[in-house]
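Enquirer: quick one, what's the 3D model for this:
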Amino acid sequence: MANNEKVKPIGGPPSDVEHIKSESNYLRGALVETLSNPITGGLPEDDNRLLKFHGSYMQDDRDLRNERERQKLEPAFQFMLRVVAPGGVATPEQWLV
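Expert: Model prediction:
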């Protein structure tokens, strides 16, 4: 039977990442609100760190980086997803699910 007590860290205080995870409502954080924001394509640092536990990584498009800096625009953010595909094959229909 599980109890709701937090586990105390062994060997010192928890790292920044462990603190973010423990305060994130089971790795949910504010991801829904953040990803729904039409104003920016970026994420706050805490949400970016949480997203890694879901297999997604935010990065900016290096090919557009210098031009967007000259135009004083935010980076052109894109996301890389880490997925597992049985046999290494995914059909186009499976990508749309």
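Enquirer: CA only for contacts and neighbour counts going forward, please
Expert: Will do.
Enquirer: so residue 46 versus residue 22, what's the distance?
Expert: Distance, residue 46 to residue 22, by C-alpha to C-alpha, to the nearest Å: 12 Å.
Enquirer: next, count neighbours for residue 19.
Expert: When neighbours are counted by other C-alpha atoms under 10 Å, residue 19 registers 11.
Enquirer: now do the same for it: helix, strand or coil?
Expert: helix (DSSP: H, G, I helix; E, B strand; the rest coil).
Enquirer: same question, residue 57
Expert: Assigned by three-state DSSP, the conformation of residue 57 is strand.
Enquirer: could you check how far it is from residue 64?
Expert: 18 Å.
Enquirer: again, but for residue 52
Expert: 23 Å.
Enquirer: one more sequence to fold, the one below, so I can look at both together:
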Amino acid sequence: MEILFAPFGLAIGFPVLILLPAALFAAGWWFRRRSKLVLATAMAWLAYFGWELMIHRLSPGADIRVDLLLIAPLLLVLSVISIVLLAKGTRNQ
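Expert: Next up is the predicted model:
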């Protein structure tokens, strides 16, 4: 279970890294498959970037992040489904 949340620990230290999955899903939406879910995943990662910047600025010493108990599983599920959709769209072409 810890391996699933490891990327979020890295993103907390370096919030700019959150833009990478946002950009990848946006590119996947633009070039591969114009699925609303893939676009929603890119936007969710972008919203998480804004949230993380706000948390980083307002409470930089926050050790316990209860918000990640909701955010991390949601982003993981959206990401996995979007990756499957993108892979399925690539195979059909």
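Enquirer: where does the TM-score land?
Expert: TM-score for the superposed chains, counting by TM-score structural alignment, normalised by the length of the second structure: 0.25, backed by 45 aligned residues with a C-alpha RMSD of 4.8 Å.
Enquirer: hmm, back to that, higher neighbour count, residue 57 and residue 64 of the first structure?
Expert: With neighbours defined as other C-alpha under 10 Å, residue 57 of the first structure and residue 64 compare such that residue 57 has more, 16 against 12.
Enquirer: residue 67 of the first structure versus the more buried one, what's the distance?
Expert: To residue 67 of the first structure, residue 57 of the first structure is 22 Å away according to C-alpha to C-alpha.
Enquirer: for residue 90 of the second structure, the count of nearby residues, please.
Expert: Neighbours around residue 90 of the second structure, by other C-alpha under 10 Å: 12.
Enquirer: quick check: which element contains it?
Expert: Assigned by DSSP states H and E, residue 90 of the second structure belongs to helix 68-92.
Enquirer: what helices or strands is that helix leaning on?
Expert: Secondary-structure packing of helix 68-92 of the second structure (3 or more C-alpha pairs under 8 Å, 6 or more residues apart in numbering; DSSP states H and E): helix 36-58.
Enquirer: which strands or helices does the helix it packs on pack on?
Expert: Here helix 36-58 of the second structure touches helix 19-31, helix 68-92, going by 3+ C-alpha pairs under 8 Å, 6+ apart.
Enquirer: make it 6 Å
Expert: On a contact count with 3 or more C-alpha pairs under 6 Å, 6 or more residues apart in numbering; DSSP states H and E, helix 36-58 of the second structure meets helix 19-31.
Enquirer: buried sites along the helix it packs on?
Expert: 19, 22, 25-26, 28-29 (16 or more other C-alpha atoms under 10 Å).
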